[in-house]
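Asker: My questions concern the predicted model and sequence given below.
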Amino acid sequence: MRTTFDFTPLFRSSVGFDRILNLLENTARADTAENWPPYDIVREAEDRYAISMALAGFSDNDLTLTQDGNVLIVAGRKETDDNAQYLHRGIPARSFERRFELADDVRVEGASLIDGLLTVSLMREIPEEKKPRRIEIARGSGEHAKPAQQAQIAGAKSAKAAAPQPEPAAA
């Protein structure tokens, strides 16, 4: 089912954005060949994801999965039977390559092909040095302060020591 969008109201209120709106309109009318094979991206838990692709007719030998840095590449190469005479051919058997941009620290855990559905399991593992950590605030001594702050603390202490002390009241 194709859905078209009327961007005319946006054209009326914009100046200089016509190229962007044309790109949006062209994207909405994108050819379905570029959108094949269909896929879902599911968040299974806070740090776990799955990409599912509908690949009817493909076997695991027809598919290759590659992670190159932050890009997951799923490619399928299907051999066609030139001797077959189709009266109707509705199951696509064309080659494809789909690229998924992965976030930092996301790695591929594995993949499975069951009943024509390829599922790629992803896991986000944040290294300890990138995780948020609580920083304690040093009190009083200034031992963790920067040199300028240490000089300020030392100056405040010496000024306090040099200040005249009130004489104790006579009893």
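Answerer: Received the coordinates, thanks. All values reported here derive from a predicted model rather than from experimental measurement.
Asker: going forward, measure contacts and count neighbours with C-alpha atoms only.
Answerer: Noted.
Asker: where do the strands sit along this structure?
Answerer: Remark: strands assigned in the chain by DSSP state E are 39-45, 48-54, 63-68, 71-76, 96-101, 106-114, 117-124.
Asker: then this one, side by side with the first:
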Amino acid sequence: MSRVSLFSSPLLLGFDDIERLLDRLGKTASDGYPPYNIERLTADTDASQHLRITLAVAGFGRDELQVQVEENQLVVRGKQKDDGSRAYLHRGIAARQFLKTFVLADGIEVMGASLEHGMLAVDLVRRQQEKLVKTIDIREGRG
């Protein structure tokens, strides 16, 4: 049985990627680890918008974290190395790996990332974009 969606309208050309993205977001939205904040920082005078995503990654070192931009997504990965030399009597802090993705709108750039006191901050900027208006010449005939 085929699935009918809002994006199957003939007026929405080329939105297949958005539909797949929404499906993926619905599946990963329930995972709350690691917890994170998204904040709007004070705007500069250049009309750009500055954002910061802060993830609570206590116990992870800089070499155990990876921040990448893959197509239109910010991907943050964390993988702790298991220290086999330790003999735990109780282990309440799990060495848990994670993958957290954030969809980036057009025009959003990742400016950098920093790790301090177990908090990973990823700074983003959205620059004011110029409105694009393009006039298409109309030719005679098909071709």
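Answerer: Okay, I see it. Predicted model, so just to flag it, every value in this text is computed and none were measured.
Asker: Superpose the two chains and report the TM-score.
Answerer: The TM-score (TM-score structural alignment, normalised by the length of structure 2) is 0.63; 100 aligned residues with a C-alpha RMSD of 2.0 Å.
Asker: Switch the strands of structure 1 over to a markdown table; also include mean neighbour count and distance to Leu87 of structure 1.
Answerer: Formatted as a markdown table, those follow (neighbours: other C-alpha atoms under 10 Å; distance: least, C-alpha to C-alpha, whole Å):
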| stretch | mean neighbour count | distance to Leu87 of structure 1 |
| --- | --- | --- |
| strand 39-45 | 12 | 28 |
| strand 48-54 | 18 | 24 |
| strand 63-68 | 14 | 27 |
| strand 71-76 | 17 | 25 |
| strand 96-101 | 14 | 24 |
| strand 106-114 | 15 | 28 |
| strand 117-124 | 19 | 26 |
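Asker: any chance of these in TSV, with distance to Gln85 of structure 1 too?
Answerer: Shown next, in TSV, are these (distance: least, C-alpha to C-alpha, whole Å):
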stretch	distance to Gln85 of structure 1
strand 39-45	30
strand 48-54	25
strand 63-68	25
strand 71-76	23
strand 96-101	23
strand 106-114	28
strand 117-124	27
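Asker: With respect to Ala156 of structure 1, which of those strands lies nearest?
Answerer: strand 117-124 (48.6 Å; C-alpha to C-alpha).
Asker: Map Thr8 of structure 1 onto structure 2.
Answerer: Using TM-score structural alignment, Thr8 of structure 1 has no partner in structure 2.
Asker: Distance-wise, check Thr8 of structure 1 relative to Ser112 of structure 1.
Answerer: 45 Å (C-alpha to C-alpha, to the nearest Å).
Asker: Please name whichever of the strands of structure 1 is nearest to Ala161 of structure 1.
Answerer: Of all the strands of structure 1, strand 117-124 sits nearest to Ala161 of structure 1, with 55.5 Å by C-alpha to C-alpha.
Asker: List the contacts of the closest one.
Answerer: Residues from elsewhere that reach strand 117-124 of structure 1 (C-alpha atoms under 8 Å, 6 or more residues apart in numbering): 47-56, 105-113.
Asker: What span of structure 2 is it aligned with?
Answerer: Going by TM-score structural alignment, strand 117-124 of structure 1 sits over residues 119-126 in structure 2.
Asker: mean distance, that stretch to its aligned residues in structure 1?
Answerer: Taken over the aligned residues, the distance from stretch 119-126 of structure 2 to structure 1 averages 0.3 Å (mean C-alpha distance after the TM-score superposition for structure 1).
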